[in-house]
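*Asks:* got a predicted model here, sequence first, then my questions.
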Amino acid sequence: MAIRIALIGTGAVGRGILEAITRKDLGIVLTGVADSRSGMIHSDGISPSDLLSRKRETGLCGDVSITADDVVRTAPYDVLVEVSPTDAATGEPATSYIRTALSRGCHVVTSNKGPVALHYHELKQEADKAGVSFRFEATVAGAIPILHTLLESLGGNEVQALYGVLNGTCNYILTRMAEEGLSYKQALDEARALGYAEADPTYDVKGIDAAIKLVILANTVLNQRITLEDIDITGIDLLTEEAIRLAEEQDATIRLIGEIIPGKNLYRLSPRIIPRHHPLVVHGSLNAIILRTDLAGDLVFSGKGAGSLETASAVLGDILSIRDRYAGGN
């Protein structure tokens, strides 16, 4: 059974989705697409490979007279796939796109952290009222299926604590400082050169990105109603080579660790000294998460927390889960 999608956003994640659809016969038909400057709608389907070529050659995915709003409101799709850049302050325009799709009785899959962190409970209520799914696996830990695991596979378990390395940029910087003795600035410059860090890395190195992921985990999995202001945040931007060296002398290292302990209402993100062989000492841009549960005990997850195809993997998993669940109808 084929499922029709409209794709909003053709950045790294959007291109990863298009590449995966091109490579594999997944039964996904693209009927609408938009970037920040153009759009395309075609009920018979749009070739992902042709679209990727057009984007590379012109910088546009379609006609400049067609906007993302046009695609969301009028394209014939079963699932809106919203993968535009995150606005952590307002969640717009992605939140409005999601609400429009839900009001049309369409499912939504997103990698956009803003709408989920800011408006999860309202959007979930709107999706339930419309009888459709609102899924967002790609908002936390990239290719690691942590939300699916917590929301579906660990039903009946009480999550007593969650600890995680949730930002690949910071983890790469800390890894290079420890392994090669680089200064913070040298490691950051290297991360920029490799595409792990943005030109303005503030969002990552001050801990904002990882803290938003803690908000999403707390609100979606633990049914909390917290905001970014409820998290005690310390980033890595003031970390020195001396601190790394002192940790290494103790057969330890430093990682930026997010922590949720529901019973204590504790939500914290900070650089922590941990033993060098601890499960959270992953290298490069990897992410890692430890769950402490009452029935299943401690569970450890690690994998690629970012990347075009890796994040696309999480998005595609959500799309195909919707297709399988709603086979035979919207």
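*Replies:* Received, thanks.

*Asks:* contacts and neighbour counts: CA atoms only from here.
*Replies:* Will do.

*Asks:* and residue 272, how many neighbours?
*Replies:* By other Cα atoms under 10 Å, 14 other residues sit near residue 272.

*Asks:* structure B:
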Amino acid sequence: MANWIMDYEVSLKDVNVKGIESISLEEIMNAKREGSAIRLIGFISHGEIKVSPEIIPLNNPLCVNSNLNAVVFECVYSGQHLIIGRGAGGKETASSIIRDIINIVASRNVNDYKSKKILRMSRGIEISIRNLCN
């Protein structure tokens, strides 16, 4: 998102990532008692890019459940915007993989795809790519 929306040129190694593995059951229960929940939040602002667990009030738009994702961004003239949509579900994941394959094939010499290790993840994907190229 930083690259696409904010015109950054960063990779995953530039992101300060803290996962959820260190969160204790006690921290989860404390957040619940306070009317909050712990959510993994990505933050991009003025060159700072991070992902970390944050305590979010239950009424905060970022406190979504199930397979929903939420994005809040702020524009100078139009203010704050919220987008909520389905995230990691079966159809969403399949759609994302197909989009990635199409992007990879479209950006490379189609006749040379067999030499690209990134495209040879499994026989099923090779077949899909071959069908897309013919």
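*Replies:* Received it, and whenever you're ready, just let me know what you need. These numbers come from a predicted model, not from an experiment.

*Asks:* what's the first helix or strand after the helix or strand hosting residue 95 of the second structure?
*Replies:* Per DSSP states H and E: residue 95 of the second structure is located in helix 90-106. Sequence order places helix 123-133 as the next helix or strand after helix 90-106 of the second structure, per DSSP H and E.

*Asks:* show me what that next one is packed against.
*Replies:* helix 90-106 (3 or more Cα pairs under 8 Å, 6 or more residues apart in numbering; DSSP states H and E).

*Asks:* and the helix it packs on, what other elements does it pack with?
*Replies:* Partner elements for helix 90-106 of the second structure (3+ Cα pairs under 8 Å, 6+ apart): helix 123-133.

*Asks:* list the buried residues of the helix it packs on.
*Replies:* Across helix 123-133 of the second structure, burial judged by 16 or more other Cα atoms under 10 Å covers 126, 129.

*Asks:* do stretch 222-234 of the first structure as well
*Replies:* 225, 226, 227, 228, 231, 233, 234.

*Asks:* how about those residues in CSV, adding distance to residue 324 of the first structure and secondary structure?
*Replies:* Compiled in CSV, those are given as follows (distance: Cα to Cα, whole Å; DSSP: H, G, I helix; E, B strand; the rest coil):
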residue, distance to residue 324 of the first structure, secondary structure
225, 31, coil
226, 32, coil
227, 33, coil
228, 35, helix
231, 37, coil
233, 39, strand
234, 42, coil
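
*Asks:* which one of these is nearest to residue 188 of the first structure?
*Replies:* Of all these, residue 234 has the smallest distance to residue 188 of the first structure: 17.2 Å, by Cα to Cα.

*Asks:* apart from its neighbours in sequence, what residue is nearest that closest one?
*Replies:* Spatial nearest neighbour of residue 234 of the first structure, chain neighbours left out: residue 270 (4.7 Å); criterion: Cα to Cα, 6 or more residues apart in numbering.

*Asks:* for the aligned partner of that neighbour in the second structure, helix, strand, or coil?
*Replies:* Matched by TM-score structural alignment, residue 270 of the first structure corresponds to residue 52 in the second structure. Assigned with DSSP: H, G, I helix; E, B strand; the rest coil, residue 52 of the second structure falls in the strand class.

*Asks:* residues touching residue 52 of the second structure, list them.
*Replies:* By Cα atoms under 8 Å, 6 or more residues apart in numbering, residue 52 of the second structure lies in contact with 17, 18, 19, 20, 40, 41, 42.

*Asks:* farthest-apart pair in those residues, please.
*Replies:* The most distant members of the contacts of residue 52 of the second structure, if one measures by Cα to Cα, are 20 and 42, lying 12.8 Å apart.

*Asks:* more crowded one of the two?
*Replies:* More neighbours surround residue 42 than the other of residue 20 of the second structure and residue 42, with 16 against 13 (other Cα under 10 Å).

*Asks:* now the aligned partner of the more buried one in the first structure: how far from residue 298 of the first structure?
*Replies:* Aligned counterpart of residue 42 of the second structure in the first structure: residue 258 (TM-score structural alignment). Separation of residue 258 of the first structure from residue 298 of the first structure (Cα to Cα, to the nearest Å): 16 Å.

*Asks:* could you do residue 159 of the first structure as well?
*Replies:* In this structure, residue 159 of the first structure and residue 298 of the first structure are 10 Å apart, going by Cα to Cα.

*Asks:* hey, what's in contact with both of those two?
*Replies:* 291, 292.

*Asks:* between these two, who's got more neighbours?
*Replies:* residue 159 (22 against 14).

*Asks:* from residue 290 of the first structure, how far off is the more buried one?
*Replies:* In this view, residue 159 of the first structure and residue 290 of the first structure are 11 Å apart by Cα to Cα.

*Asks:* what of residue 254 of the first structure?
*Replies:* As judged by Cα to Cα, residue 254 of the first structure and residue 290 of the first structure stand 16 Å apart.

*Asks:* higher neighbour count, these two?
*Replies:* Each of residue 254 of the first structure and residue 290 has its neighbours counted (other Cα under 10 Å); residue 254 has more, 26 against 18.
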